[in-house]
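[1] below are the sequence and a predicted model; questions follow.
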Amino acid sequence: MAEYLEPEENTEDSDELYEHHRIVVDKRQALLRIDKFLMDRLPNVTRNKLQEAIRSESVQVNQKPVKVSYKVKPQDIITIILAEPPRDTDVVPEDIPLTFVYEDEELLLVNKEPGMVVHPAYNNWTGTLVNALTFYLQNLPTTRHGEGRPGLVHRIDKDTSGLLVIAKTDYSMAYLAKQFFDHTIERTYYALVWGVPKEEQGTITGHVGRSVKDRRVMSVYPDGTYGKHAVTHYKVLRNFKYVSLVQCNLETGRTHQIRAHMKYLGHPLFSDAMYGGDKILSGSPNGSYKSFVENAFKLMPRQALHAKSLGFKHPISKEVIQFDSELPEDFAAVLAKWELYEGQ
């Protein structure tokens, strides 16, 4: 049998981009090479992709990595971490400007602008990051197999800006996917939130799942009876009295994790309409202060969230590499306004 973890839409990070297959081999199974065995049980996955997953240790038998030549035995327990299965959607290559942070033979880092959708979906079939990547790199691993997510190792929301790593080979796709699944990727976000947390730094732990009232919104379920385990570490970097600049480090990557966790803490993200942050939640809602906040909303009509840095093991050198990015113009401008207002 095989068990699947369904991927979520619009994830802030990538844990849910990957399916965790668990296969218990039948008692009557004859000895068979593992790649051939899995080919019969995982639809729409090429043999090459399976072999690369095995080499990158994304396939394990009885909790241990194996070689491609390993022969499956009765009652073996096989676990597999692979990129999301192919979709039927054709991706149209589009010449869309992108900001590249780094590139080598194995991977590519992009600093995504706010407002850009990462992958094609309903009402967003063109103009996405995937459309741009398909144009820029014609031979990304998933493109060669007709899939709809060329090279995509993780993703962030449309209105979240910041760093994304793209795999250029099947091996790197599997190797990076394993790191995301194991929560060994260093992921740092900057968020502007309403109010000032009581503790300057701390950890938010609470299952994140879709709200029963609104499927677009994620809610926190602290008792763990619903949703998926989620952990966010935060640290206040700057106190502006009415809002705070907060650094968030993800231990897990669930849908809208930072947005849901910060609201649960009592500090929704500034200008985040979906989570109630597009209203004045701290300070007097009238007079010159009201005008100041409304101008700040106009300057940044999106959630104040930026994927600032990424750190991970390089697929080939195995060395930990770290990348950082500057805040986008709208985020930096809003921070400057709050800094000036605080000074006054």
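    Everything's here; your move.
[2] from here on, just use CA atoms for contacts and neighbour counts.
    Noted.
[3] number of nearby residues for the residue lying closest to Met116 once chain neighbours are set aside?
    Of all residues not flanking Met116 in the chain, Lys158 sits nearest, at 5.2 Å (CA to CA, 6 or more residues apart in numbering). Per other CA atoms under 10 Å, the neighbour tally for Lys158 reads 21.
[4] hang on, Val196 in a strand?
    No. Residue state for Val196 (DSSP: H, G, I helix; E, B strand; the rest coil) corresponds to coil; a strand is not indicated.
[5] excluding chain neighbours, what is closest to it?
    Ser244 is the one closest to Val196 (CA to CA, 6+ apart), at 5.7 Å.
[6] hmm, that neighbour is touching Tyr190, no?
    No. Shown here, Ser244 and Tyr190 do not form a contact pair, counting by CA atoms under 8 Å, at 10.3 Å.
[7] report the buried residues of the lengthiest helix in the chain.
    Determined from DSSP state H, the single longest helix within the chain is helix 329-343. By neighbour count on 16 or more other CA atoms under 10 Å, the buried set for helix 329-343 is 330-331, 334-335, 337-338.
[8] between those, which is closest to Gly206?
    Checking the buried residues of helix 329-343 against Gly206 with CA to CA, the nearest one is Phe331 at 27.7 Å.
[9] that closest one against Arg302, yeah?
    No. The criterion here is CA under 8 Å, and Phe331 misses it with Arg302 at 9.6 Å.
[10] next up, the contacts around Val130.
    Contact analysis of Val130 by CA atoms under 8 Å, 6 or more residues apart in numbering lists 91, 118-120, 149-150, 152.
[11] what do you get for His207?
    220-230.
[12] distance of it relative to Asp170?
    Distance of His207 to Asp170, given as CA to CA, to the nearest Å: 32 Å.
[13] equivalent analysis for Ala333, please.
    To Asp170, Ala333 is 40 Å away according to CA to CA.
[14] now for the closest residue to Val24 other than its chain neighbours, how many residues are close by?
    Sequence neighbours aside, Ile77 is the residue nearest to Val24 in space, at 4.7 Å (criterion: CA to CA, 6+ apart). If you count neighbours by other CA under 10 Å, Ile77 ends up with 16.
[15] cool, Arg47 as well?
    Neighbours of Arg47 (other CA under 10 Å): 13.
[16] for it, give me its contacts.
    Per CA under 8 Å, 6+ apart, neighbours of Arg47: 35-36, 39.
[17] equivalent analysis for Glu342, please.
    By CA under 8 Å, 6+ apart, Glu342 lies in contact with 240-241.
[18] comparison target below:
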Amino acid sequence: MLKEKKIYININKKIFTKNIRIDKFLFNYFKKKKISRKKIQNNIKIGNVLLNNNKIKKNNKLNINDKIIFIYKKDFFYKNKKKFIYQNKKIKINIHYEDNDILIINKQPGLIVHPGHGNYKNTLINWLKYYYYKNNINQLNYFNYRLGLLHRLDKNTSGLLIIAKNINSYNNLKLQFLNKTIKKQYIALVWGKPINNYYIINNYIGRNIKNRIKMKVYSNKKYGKLAITKYKIIKNYKFLTLIKCIIKTGRTHQIRVHLNYIGNPIFNDDIYGGNKILYKFNNFYNKNKYTKTINNCFNILPRQALHAYYLKFKHPTTKKNIKFIIDIPNDIKNLINYLKK
């Protein structure tokens, strides 16, 4: 845990402004540090700002001779946490391939890629900083917060990620991503059986206005960005279907949102409804019997059934096409074996 620090501010005539709210005063006071007013308001809300030793609200007005105690943690004044990254050597990472220019890792489920939302130490970025330091890779200043990482996988999605180890590789691969020439494929287990054996989902994805954690499909680009996902059915089981997905774009939660949109959410996806028993996909003659079976499935695979198994792109230095394919992880494989029974 980060240690808390305190800043003591005495309101005197030099810094006092009549009828000023405490959140606005603090915003002006820390102006050089470029801290947002919203961030200051959040610090007030959680009780980390005391006025005359009392907890207050963001709209409290100040008076001369008031005393403010501003409590914060070490990383509070680093804008978006981009200038302060912790090293973490304890995280276990499966390196699938490495040369002087690129690093390909097989991310395990449960690992967050970027620091944020209260987790600033136990992410892939934290491990990368340690790994670069350990191996004397000195190009970190070029990458700042990303450390050569070019794309993401959700916390509970497993699979392949590309990392550039120098600025030339980073710029080259970034351009390949922008030109959509990097091929990425996933496998997923979805509820029910999609209507079409092969289909292209083409629409727009943007932030869900009612729930900012979720993304949503929109009919036009006013509220979202173009998103294209192809899928193909591999095998249909009793109530789940194994499919292959190819994405032409890389929007947040794209595959999860698209499959939910067509009515076949990914199994055990806790944001888009796949973590519930969805009877509508099955002709259940004995619900109690199948409820037990499905609960066993949840126990076998306690995360969303999505895995990035395929990458193909041009090597940034040799310019040759290279591809990487990894096997389905054991937890998804165990569920598939159970479904076969």
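    Ah, there it is. Note that the structure is predicted; figures quoted are calculated from it, not measured.
[19] which position in structure 2 aligns with the residue nearest to Met116 of structure 1?
    Matched to structure 2 by TM-score structural alignment, Lys158 of structure 1 sits across from Lys155.
[20] and its match, how close does it get to Arg303 of structure 2?
    10 Å.
[21] give me the common contacts of those two.
    With CA under 8 Å, 6+ apart as the test, Lys155 of structure 2 and Arg303 both reach Pro109.
[22] show me the strands in structure 2, by range?
    For structure 2, the strands defined by DSSP state E occupy 4-10, 49-51, 54-55, 67-73, 94-98, 102-107, 158-164, 183-191, 198-207, 215-218, 225-236, 240-247, 306-314, 321-325.
[23] got CSV for these, with distance to Ile277 of structure 2 too?
    Below are those laid out as CSV (distance: least, CA to CA, whole Å):
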stretch, distance to Ile277 of structure 2
strand 4-10, 44
strand 49-51, 45
strand 54-55, 45
strand 67-73, 42
strand 94-98, 33
strand 102-107, 28
strand 158-164, 23
strand 183-191, 9
strand 198-207, 25
strand 215-218, 22
strand 225-236, 17
strand 240-247, 11
strand 306-314, 18
strand 321-325, 32
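[24] so which of these gets nearest Lys121 of structure 2?
    Nearest to Lys121 of structure 2 among those is strand 67-73 (13.8 Å), distances taken as CA to CA.
[25] residues in contact with Lys49 of structure 1?
    Neighbour list for Lys49 of structure 1: 170-171 [criterion: CA under 8 Å, 6+ apart].
[26] typo on my end, it should be Gly209 of structure 1
    Applying CA under 8 Å, 6+ apart to Gly209 of structure 1 gives the contacts 218-221, 226-228.
[27] which residue sits closest to the residue mapped onto it from structure 2, ignoring its sequence neighbours?
    Taking TM-score structural alignment, the alignment pairs Gly209 of structure 1 with Gly206 from structure 2. Nearest non-adjacent residue to Gly206 of structure 2, counting by CA to CA, 6+ apart: Gly224, 3.9 Å away.
[28] same deal with Glu98 of structure 2?
    Ile104 is the one closest to Glu98 of structure 2 (CA to CA, 6+ apart), at 6.3 Å.
[29] just checking, the one you found touches Ile163?
    Yes. At 6.2 Å, Ile104 of structure 2 counts as touching Ile163 under the criterion of CA under 8 Å.
[30] the more surrounded of those two?
    Ranked by neighbour count (other CA under 10 Å), Ile104 of structure 2 and Ile163 place Ile163 first, with 22 against 19.
[31] distance check, the more buried one against Lys314 of structure 2.
    Taken as CA to CA, the span from Ile163 of structure 2 to Lys314 of structure 2 is 14 Å.
[32] got it, and Thr229 of structure 2?
    Noted for Thr229 of structure 2: a distance of 22 Å to Lys314 of structure 2, by CA to CA.
[33] could you do Leu278 of structure 2 as well?
    42 Å.
[34] just Ile271 of structure 2 next, same as before
    Going from Ile271 of structure 2 to Lys314 of structure 2 by CA to CA gives 34 Å.
[35] equivalent analysis for Lys292 of structure 2, please.
    Here the distance between Lys292 of structure 2 and Lys314 of structure 2 works out to 47 Å (CA to CA).
[36] go on, Gly273 of structure 2?
    Taking CA to CA, one finds Gly273 of structure 2 at 37 Å from Lys314 of structure 2.
[37] quick one: contacts for the residue lying closest to Thr205 of structure 1 once chain neighbours are set aside?
    Computed as CA to CA, 6+ apart, the closest residue to Thr205 of structure 1 that is not its neighbour in sequence is Val231, at 4.7 Å. Residues counted as contacts of Val231 of structure 1 (CA under 8 Å, 6+ apart) are 203-206, 250-252.
[38] nearest to Phe100 of structure 1 among those residues?
    Comparing those against Phe100 of structure 1 with CA to CA places Leu250 closest, at 23.1 Å.
[39] show me what the closest one lines up with in structure 2.
    Mapped onto structure 2 by TM-score structural alignment, Leu250 of structure 1 lines up with Ile247.
[40] and that match, how many neighbours does it have?
    21.
[41] dump the residue contacts of it.
    183-185, 228-230, 255.
[42] change it to 10 Å
    Going by CA atoms under 10 Å, 6 or more residues apart in numbering, Ile247 of structure 2 touches 180, 182-186, 200-201, 227-231, 254-255.
[43] equivalent analysis for Ile185 of structure 1, please.
    Contact analysis of Ile185 of structure 1 by CA under 10 Å, 6+ apart lists 176-179, 250-252, 310-313, 320.
[44] which residue in structure 2 aligns with it?
    Alignment note (TM-score structural alignment): Ile185 of structure 1 maps to Ile182 of structure 2.
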